[in-house]
Structure formats: structure tokens, C-alpha cells
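Q: sequence isn't available, so here's the structure alone:
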């Protein structure tokens, strides 16, 4: 909503000058800024609805979690039309001990909200077309080991784990101390390498993203490299 407020301030600032120059131009400016403000408000409202629904899912399915922070990674800087094409929304969750000005110092988890075609309509989010999947740091590590193996051909699982624990996933592989420890294959954009990870999903590698094939729905979703890096940093790079 902060962005919407800024847009309104800009609107109020420039309308008088625009009217002095040309009434038609003023109308166009007002209409354009109102459209921008409406778009920002719509995305912000959708973000709040998605975070509220994710919180409700956690409360309904994990009653043992009694104090936690939940934040989505995916709405910042997005336009409404961009969100209609999103196939996975990712939430960072961390527990904490209740206190005045508490610190986030508890267990970390990531919640994936997988979406199917038509999940956004004129009424907002259709949560009947949503699947949830909650993982902790160990499960993320197992996923990244499988992903790294399929992306690089490296077969020593213990070395892959050690490298991932010490290093950082980047666009071209896994780096440790700024040196490329495990380089990933260079593939064309329409090439994929697949591994059958679990009963829930298959993992796919190409140069642009981590692909997750959700077996229940038959949907192929993609997690961009930026989100992979941020999730890994959340589990293994933050204090």
C-alpha cells in the first residue's frame, strides 16, 4: 500500500500543472496514474490474500507451530498480469520465541504454493487450484543434492552435500569461496535433464530454472534461479 500512497501523492502534485497546460493531457495523466494505482493495489491485495491463506493453511495443518513469521518471495515488483502466469509462490517461514521485539531465531521452513491454470480469475485467487508443500532445511538440501547431481553429473553424494553446505548456488553451478566447485551443464533453453525425486514430484534442470513436475496435477512449474539462491541463502546463509 506504500507504493499506492506514493502514486497518489504524485497524482496530487502534477494535476494542477497538467490542467494549466492542457485539460485533455490532465485527464490522460489522471487516468494513467489511477490505473497504475489500481494495479498496485490489486497486486498488494492479492499478496495479502495469499499470505493470509498460507497462514490459514499452516494453522490448519501444523497446529504445533504457535509463533512464526511468514513472508512471500514472489510478489515484490510484480504486475497483475505477471502474477496470472505464476505457477509457484514461495513463502519463507521461521518460528520464534514470543517476547517484546522478538528475534527470528527458530526453525526455518519454506512453503510452496503450486498453482494450476486458471488460479487467478475476476474474483481473485481460486484456491481450489492450489497445492501446498512444506519443507524444512534438510528436505531442501536433499532436493538440492538431487538437483545438483542431475545438473552436473557429479555422483559423489557426500561431496555434493558438503559443497552445498559450505557454498552457494549460483547461475552456473555451486561456488565455494568464490570458486566454482561444481559446474552445471550448459544446455540450450529447450533442453531438460530429469530425475524422479519422490512420489510427489520430479526435478528437471535446464539453464534457466529448477523445474518441478507435480505428479498429482500433471503441472510443470519452474523456480527461477533467483528464488533458488534466495531459498538456499535463507536456510544456509543467514544467521
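A: Looks like it arrived, so ask away. This is a predicted model, so every value here is computed, not measured. Numbering: from 1, shown residues only.

Q: going by C-alpha atoms from here, please, whenever you check contacts or count neighbours.
A: Noted.

Q: quick one: residue 33 is in a helix?
A: Yes: assessed with DSSP: H, G, I helix; E, B strand; the rest coil, residue 33 lies in a helix.

Q: if I look at it, how far off is residue 81?
A: Between residue 33 and residue 81 the computed distance is 17 Å (C-alpha to C-alpha, to the nearest Å).

Q: quick one, which of these two is more surrounded?
A: Higher neighbour count among residue 33 and residue 81: residue 33, with 17 against 11, using other C-alpha atoms under 10 Å.

Q: contacting residues around the more buried one?
A: 7-8, 11 (C-alpha atoms under 8 Å, 6 or more residues apart in numbering).

Q: same check, this time on residue 224
A: Contacts for residue 224 were tallied using C-alpha under 8 Å, 6+ apart; they are 208-210.

Q: what's around residue 226, how many residues?
A: 13.

Q: and residue 233, how close does it get to residue 239?
A: 10 Å.

Q: so those two - more neighbours on which side?
A: More neighbours surround residue 233 than the other of residue 233 and residue 239, with 15 against 8 (other C-alpha under 10 Å).

Q: what's the nearest residue to that one if we skip its chain neighbours?
A: residue 168 (7.5 Å; C-alpha to C-alpha, 6 or more residues apart in numbering).

Q: does the residue lying closest to residue 220 once chain neighbours are set aside fall in a helix, a strand, or a coil region?
A: Spatial nearest neighbour of residue 220, excluding adjacent residues (C-alpha to C-alpha, 6+ apart): residue 213 at 4.3 Å. The three-state label given to residue 213 by three-state DSSP is strand.

Q: so how many other residues sit close to residue 213?
A: 19.

Q: for comparison:
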């Protein structure tokens, strides 16, 4: 928003003071203000989503008495793209209450799967968001199933070992810079499906992890960068959270 204000003042200063220039200047200012409004709207949506995620945790997981909740993947979205967001993710970590506590407890990721119409001209309808909380063990199981359906590797223990050391990229699972488990090459309209649980199916399509929610019949997609961020959060040595 600060950048927007600076651009506005720069525009006012640089525009010559004549009739045509003033009309052009008005158009520039209107455009700048529209950008500012868009940025503000997106930030408001993010804040509301994070607050709602926190309220969901407080209502459904009373065992979490000291925790930090931050947005993991809700960045880089323009206002016109927000209605197309199919999943929001939030990183959660517990800590021991103390003065200036360290985030040293259990890590979890909260998924907010959105349905069509969750954002409209009337605002945000969080009743169209389906919440799902996973820990590192559940995430690893999901990734094992995903790798099995995405590649020719079927050995569970081998996949788990590779996933703990590496990361999922577009072409498969890499450990350091070596592609250890290559994924099948597919065209954009091909899908491999595995029935993961009573709640969801996992769908492999080139460049994304698809999750089909059985209750709502929605197919949502997590980008490859989103998978990397979640995996990194669970299995990296350093902590993505800053000190409280």
C-alpha cells in the first residue's frame, strides 16, 4: 500500500498542468486508487481467512492450548483471482508457554478447501470452506499414496525414506539435485486416481496434486510450489516460523 501511495504522489507531481494532461492524470489516479483498493481487499480477505481458521481450531481442537497459526499459502493472488482459490493452507505449531516462547512443539497444517461461490459481491461465505487438519505423519501418508499413483515406485518404506530426505518437484521426487523417483509424463487432460480415505481421493495430473472431496464432490488442486512449502515446513531442520 505504501508503494501505491508513492506512485500516486509521483503521478501528481509529474503530470503537466493543462486540461488534457489533467484528464489523463485523473485516469492515472483512478487506476492507482483501484489498485490500492484491490490490494486492500485481498489483505482483508487474508485476514478474515486467518481469523476464521483460528476460530475453527479453537472450536474443534480444544487440546491446542498454546499454538501459532500463520498463513502458508494465500499469497500472490490478485483480487480478480481470489474467487478461483481452491485451497488455503495455514501452518500451525505448538509451543510451551513462557516469556518469549520458542516454537518447538508439534507441527500441523490446516487446509481450507473452498467451494464455488465462496467469494461473491456480498462478501465471503466461510460456510463454503471445508476444513481439514493434518500432521506430519498424515501428510507423509498422503504423499506416499500420491507418489505411488504418480510413478512406478510402489515400495512404501522406500518412498517414505526418499520423501523425508527430498522434495516433490514437477518431474518427481528429488533428493538434493538428483531425481530419485520420476513421475509419469502426462498430457494436461490425463489423470491417475487413488482412493486415499473415506473423505478424499488423490488425483495425479501433471504439475499438481488434486484432492477430490467426497462430501462436497469438489476437485481442488494444490500447486507444486504449495506441496513443496508444506513438505518443507514439516520436514526441514530450520523453522519457518519466527519467534513470537
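A: Structure's in. What do you need? This is a predicted model, so every value here is computed, not measured.

Q: before we move on, the earlier item: highest neighbour count among the contacts of residue 224 of structure 1?
A: residue 210 (20 neighbours).

Q: spit out the contact partners of it.
A: When contacts are taken as C-alpha under 8 Å, 6+ apart, residue 210 of structure 1 is in contact with 147, 203-204, 222-225, 228.

Q: quick check: chain neighbours aside, which residue is closest to it?
A: Leaving aside its sequence neighbours, residue 210 of structure 1 sits nearest to residue 223 (C-alpha to C-alpha, 6+ apart; 5.1 Å).

Q: give me the mean deviation of the helix or strand harbouring the one you found from structure 2.
A: Using DSSP states H and E, residue 223 of structure 1 falls within strand 219-224. Here strand 219-224 of structure 1, set against structure 2 after superposition, deviates by a mean of 0.4 Å using mean C-alpha distance after the TM-score superposition for structure 1.

Q: which part of structure 2 matches that strand?
A: Strand 219-224 of structure 1 corresponds to residues 218-223 in structure 2, going by TM-score structural alignment.

Q: ranges for the helices of structure 2?
A: Remark: helices assigned in structure 2 by DSSP state H are 2-14, 19-60, 136-150, 156-165, 224-235.

Q: show me what the third one is packed up against.
A: The criterion is 3 or more C-alpha pairs under 8 Å, 6 or more residues apart in numbering; DSSP states H and E, and the helices and strands that helix 136-150 of structure 2 contacts are helix 156-165, strand 192-194, strand 200-205.

Q: report the angle between it and strand 200-205.
A: Relative orientation of helix 136-150 of structure 2 and strand 200-205, computed by axes from the mean of the first three to the mean of the last three C-alpha atoms, to 10 degrees: 50 degrees.

Q: quick check: helix 136-150 of structure 2 compared with structure 1, mean distance?
A: Its match in structure 1 and helix 136-150 of structure 2 itself, once the structures are fitted together, sit a mean 0.2 Å apart by mean C-alpha distance after the TM-score superposition for structure 1.

Q: hmm, who's touching that helix?
A: Contacts for helix 136-150 of structure 2 (C-alpha under 8 Å, 6+ apart): 107-108, 153-154, 156, 159-160, 163, 183-184, 192-194, 196, 202-204, 209, 234-235.

Q: what subset of the contacts of residue 210 of structure 1 is buried?
A: The neighbour-count test (16 or more other C-alpha atoms under 10 Å) applied to the contacts of residue 210 of structure 1 identifies 147, 203-204, 222-223, 225, 228 as buried.

Q: turn those into a markdown table, including distance to residue 131 of structure 1.
A: Output for those, formatted as a markdown table (distance: C-alpha to C-alpha, whole Å):
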| residue | distance to residue 131 of structure 1 |
| --- | --- |
| 147 | 21 |
| 203 | 17 |
| 204 | 19 |
| 222 | 15 |
| 223 | 15 |
| 225 | 22 |
| 228 | 19 |
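
Q: between these, which is nearest residue 121 of structure 1?
A: Distance to residue 121 of structure 1, by C-alpha to C-alpha, is smallest for residue 222 among those, at 21.2 Å.

Q: now that closest one: how far from residue 202 of structure 1?
A: As judged by C-alpha to C-alpha, residue 222 of structure 1 and residue 202 of structure 1 stand 12 Å apart.

Q: residue 88 of structure 2: how many residues sit nearby?
A: Neighbour count of residue 88 of structure 2, defined by other C-alpha under 10 Å: 23.

Q: so who does the nearest residue to it once chain neighbours are set aside touch?
A: Spatial nearest neighbour of residue 88 of structure 2, chain neighbours left out: residue 112 (4.8 Å); criterion: C-alpha to C-alpha, 6+ apart. The contact partners of residue 112 of structure 2, taken as C-alpha under 8 Å, 6+ apart, are 53, 87-89, 129-132.

Q: same deal with residue 154 of structure 2?
A: residue 148.

Q: now it: how far from residue 194 of structure 2?
A: Distance from residue 154 of structure 2 to residue 194 of structure 2, counting by C-alpha to C-alpha: 13 Å.

Q: which residues touch the most centrally placed residue in structure 2?
A: Centroid check for structure 2 by C-alpha atoms, centre = their mean gives residue 73 as the closest residue, at 2.6 Å. Residues near residue 73 of structure 2 by C-alpha under 8 Å, 6+ apart: 88-90, 226.

Q: same check, this time on residue 115 of structure 1
A: For residue 115 of structure 1, the contact set (C-alpha under 8 Å, 6+ apart) comprises 86-89, 129-131.

Q: any idea which of the residues you listed is closest to residue 2 of structure 1?
A: Comparing those against residue 2 of structure 1 with C-alpha to C-alpha places residue 89 closest, at 22.0 Å.

Q: now which of the contacts of residue 112 of structure 2 would you call buried?
A: 53, 87-89, 129, 131.
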